[in-house]
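Participant: let me see the structure of the following:
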Amino acid sequence: MAEIIAIANQKGGVGKTTTAVNLAASLAVLKKRVLLIDMDPQGNATMGSGVQKNDLLYSITDVLLGEVPISTAIYQSEVGYKVLGSNRDLAGVELAIADQDGREYILRNALEEVAANFDYIIVDCAPSLSLITVNALAAVKGVIIPMQCEYYALEGLADLTQTIDKIQQALNPDLEIVGVVRTMYDARNALTRDVSAELEQYFGPKLYETVVPRNVRLAEAPAHGLPIIYFEKSSKGAIAYLHLAAELLKKAKKAKGK
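Facilitator: The predicted structure is shown next:
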């Protein structure tokens, strides 16, 4: 049965989609069966996986509206993992399902059909607390939070942890933060080091040892529709995400062994 993990942060520009795409690709390189679900109407995770969002025959929108089974809407990307894509059509879904019974659990129920086919299901959430994001958080067991080490990111983190607590209490008692990953990391910056120390003190072992550095090639890869490991496998960004995937697997193995 798949480990289902959301990549979430209510603050934009922290490397959320970059982490979702590159963690999915790195897990696939490490021989794991991976599904990446794009729950953001911008469709950036879809495009970053080499799937054209405007050419989708079916998308996450059709699944949430109950128009097709989830297996019909999943595409095999050319970069080693499968994709349930998104585009602007997703923006209108919230109104369409607002009065539906069990609206918060649509994704969770849909995933029951395919969860046994994957080792990891990675859900890229939009940087907002919408009914769509609530659907994602109600469907997963773990949340990975990408964090840029700056002051305003800490404020956004407090909001996100409160949101996770509320959803845990109201909708999904199994929900927990499984990890925090530092992105766009520059050790030469004093503020970066200070914020990093605060994160270490607050999250302890949930703070991943792996840090994702600022990396030009990592920023260029989405324009080519490729995860960094397929765009420039020797780059610092590619190496960092491989290390992150390995650390995730190591922690998961350790947790199962308890």
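Participant: alpha carbons only for contacts and neighbour counts from here, please
Facilitator: OK.
Participant: hmm, Ala187 is touching Asp194, no?
Facilitator: No. Look at Ala187 against Asp194 with C-alpha atoms under 8 Å: they stay out of range, at 10.0 Å.
Participant: for comparison, sequence B:
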Amino acid sequence: MAHLPELPRVLALANQKGGVGKTTTAINLGTALAAIGEEVLIVDLDPQGNASTGLGIDRKSRKISTYDVLVGDARLHEALVETAVPRLTVAPSTLDNLGVELEIASSNDRAFRLRKAIADHAELVARDVAGRHKHFTYVLIDCPPSLNLLTINALSASHSILVPLQCEFFALEGLSQLLSTVEQVRRGLNPELTIHGIVLTMYDGRNNLSAQVVQDVRTHMGDTVYETVIPRNVRVSEAPSYGKPALLYDLKCSGSQAYLKLASEIIQRERRFRAVAA
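Facilitator: Below you'll find the model as predicted:
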């Protein structure tokens, strides 16, 4: 996929394991990037729609969803919903996404529906002299916790993948399967896909196992692992039930501060990537 100047940077947040903090990271990283001046779109591909709910988008407001975009019934800009966070927009998900695979499985472009939708939106923005459509600098795709056609669409559309990894015993075991899938996508669908980084989540400083997992993952994955570690934090867990990112619910809590640090680290990494590419 060509890196056209008007295209946003597209990052897929993926891990085939559930409960690793993927959606929490999408919501709060998106909020943190918006807080430091980026124009951010979160594309919710998980049929559970937790990223949409966590950003305060109730189900009645999701008249057009990512399902409609993927099956070709709507364009991306028609699905966009503003959030309470300035510069943060969401393309919401509904349970309809459970049926995407059946709807598009026989189509030749089934793995590239999302890539085309994002590229079409960038083209719409480029032609939009009236400024009616937002130019996003970052698109974060919240993937379902499985390696299905929704996730394949996300990986095919992305420049890089960001992997949330819970500080638990089987963390590395699940990671190897995901890295294998990324390599397959790189070979067959998206040769430019890279691993942006691995973010360690739900770290408990009182737990020796957490510290051991951090050490093991850093030993195996080296600089791929972000310096920032996301702590297990009650305020971050509470925030979605209020339809708010943690940064709006409690900016000063340790979890919110960690996501601000992660956003800064991602921007720094992006600058290095662009310098190397240049």
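Participant: now check structure 2 for the residue matching Ile228 of structure 1.
Facilitator: Mapped onto structure 2 by TM-score structural alignment, Ile228 of structure 1 lines up with Ala246.
Participant: what of Ile177 of structure 1?
Facilitator: So Ile177 of structure 1 corresponds to Ile195, using TM-score structural alignment.
Participant: spit out the contact partners of the closest residue to that match other than its chain neighbours.
Facilitator: The shortest distance from Ile195 of structure 2 to any non-neighbouring residue, by C-alpha to C-alpha, 6 or more residues apart in numbering, is to Ile161 (5.0 Å). Neighbour list for Ile161 of structure 2: Leu11, Ala12, Leu13, Ala14, Leu155, Leu193, Thr194, Ile195, His196, Gly197 [criterion: C-alpha atoms under 8 Å, 6 or more residues apart in numbering].
Participant: check Leu247 of structure 2 too.
Facilitator: Asn28, Thr31, Ala32, Ser256, Gln257 are the contacts of Leu247 of structure 2 under C-alpha under 8 Å, 6+ apart.
Participant: could you single out the nearest of these to Lys63 of structure 2?
Facilitator: Nearest to Lys63 of structure 2 among the contacts of Leu247 of structure 2, counting by C-alpha to C-alpha, is Thr31 at 23.3 Å.
Participant: residues in contact with the closest one?
Facilitator: Applying C-alpha under 8 Å, 6+ apart, the residues contacting Thr31 of structure 2 are Val85, Leu88, Pro245, Leu247.
Participant: return the member of those nearest to Ala239 of structure 2.
Facilitator: Pro245 (5.9 Å).
Participant: was I right to think that closest one contacts Arg235?
Facilitator: No. Counting by C-alpha under 8 Å, Pro245 of structure 2 sits too far from Arg235 to count as a contact (10.0 Å).
Participant: one step back: by neighbour count, which of the contacts of Ile161 of structure 2 wins?
Facilitator: Leu155 (31 neighbours; other C-alpha atoms under 10 Å).
Participant: check contacts around the equivalent of it over in structure 1.
Facilitator: Mapped onto structure 1 by TM-score structural alignment, Leu155 of structure 2 lines up with Leu137. Counting by C-alpha under 8 Å, 6+ apart, Leu137 of structure 1 touches Ala6, Val143, Ile164, Ile167, Asn172, Leu175.
Participant: one more: Leu102 of structure 2?
Facilitator: Contacts of Leu102 of structure 2 (C-alpha under 8 Å, 6+ apart): none.
Participant: structure 1: matching residues for the host helix or strand of it?
Facilitator: Element membership for Leu102 of structure 2 (DSSP states H and E) is helix 100-104. Alignment of helix 100-104 of structure 2 against structure 1: residues 93-97, by TM-score structural alignment.
Participant: how close does the matching stretch sit to structure 2?
Facilitator: Taken over the aligned residues, the distance from stretch 93-97 of structure 1 to structure 2 averages 0.7 Å (mean C-alpha distance after the TM-score superposition for structure 1).
Participant: off-centre distance for that stretch?
Facilitator: 22 Å (C-alpha atoms, centre = their mean, to the nearest Å).
Participant: cool, and stretch 23-40 of structure 1?
Facilitator: The answer for stretch 23-40 of structure 1 is 9 Å, by C-alpha atoms, centre = their mean.
Participant: can you pull the buried residues of that stretch?
Facilitator: Applying a neighbour-count criterion of 16 or more other C-alpha atoms under 10 Å, one finds 23-29, 32-40 buried in stretch 23-40 of structure 1.
Participant: quick check: that stretch aligns to which part of structure 2?
Facilitator: So in structure 2, the equivalent range for stretch 23-40 of structure 1 is 29-46, judged by TM-score structural alignment.
Participant: on that earlier part again, from the contacts of Ile161 of structure 2, which land in helices?
Facilitator: Judged by DSSP state H, the subset of these located in helices is Leu155.
Participant: pick out the most distant pair among the contacts of Ile161 of structure 2.
Facilitator: Leu155 and Gly197 (14.3 Å).
Participant: now the helices for the stretch 1-150 of structure 2?
Facilitator: Taking DSSP state H, counting those that start in this stretch to define them, one finds helices in the stretch 1-150 of structure 2 at 22-35, 50-54, 66-70, 76-79, 100-104, 113-126, 149-157.
Participant: turn the contacts of Leu137 of structure 1 into a markdown table, including distance to Ala116 of structure 1.
Facilitator: Converted to a markdown table, the contacts of Leu137 of structure 1 look like this (distance: C-alpha to C-alpha, whole Å):
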| residue | distance to Ala116 of structure 1 |
| --- | --- |
| Ala6 | 18 |
| Val143 | 20 |
| Ile164 | 26 |
| Ile167 | 25 |
| Asn172 | 20 |
| Leu175 | 19 |
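Participant: what sits against the aligned residue in structure 2 for Val68 of structure 1?
Facilitator: Correspondence of Val68 of structure 1 to structure 2, assessed by TM-score structural alignment: Ala74. By C-alpha under 8 Å, 6+ apart, the residues touching Ala74 of structure 2 are Ile64, Asp68.
Participant: repeat that for Ile141 of structure 2.
Facilitator: Ile141 of structure 2 makes contact with Val10, Leu11, Ala12, Leu13, Ala26, Ile42, Val43, Asp44, Leu45, Ala154, according to C-alpha under 8 Å, 6+ apart.
Participant: quick one: map it onto structure 1.
Facilitator: Using TM-score structural alignment, Ile141 of structure 2 pairs with Val123 in structure 1.
Participant: surely Ala8 of structure 1 touches Ile122?
Facilitator: No. Here Ala8 of structure 1 does not reach Ile122: they are 10.5 Å apart, not a contact under C-alpha under 8 Å.
Participant: hang on, the earlier thing: sec struct for the residue nearest to Ile195 of structure 2, please.
Facilitator: Three-state assignment for Ile161 of structure 2 (DSSP: H, G, I helix; E, B strand; the rest coil): strand.
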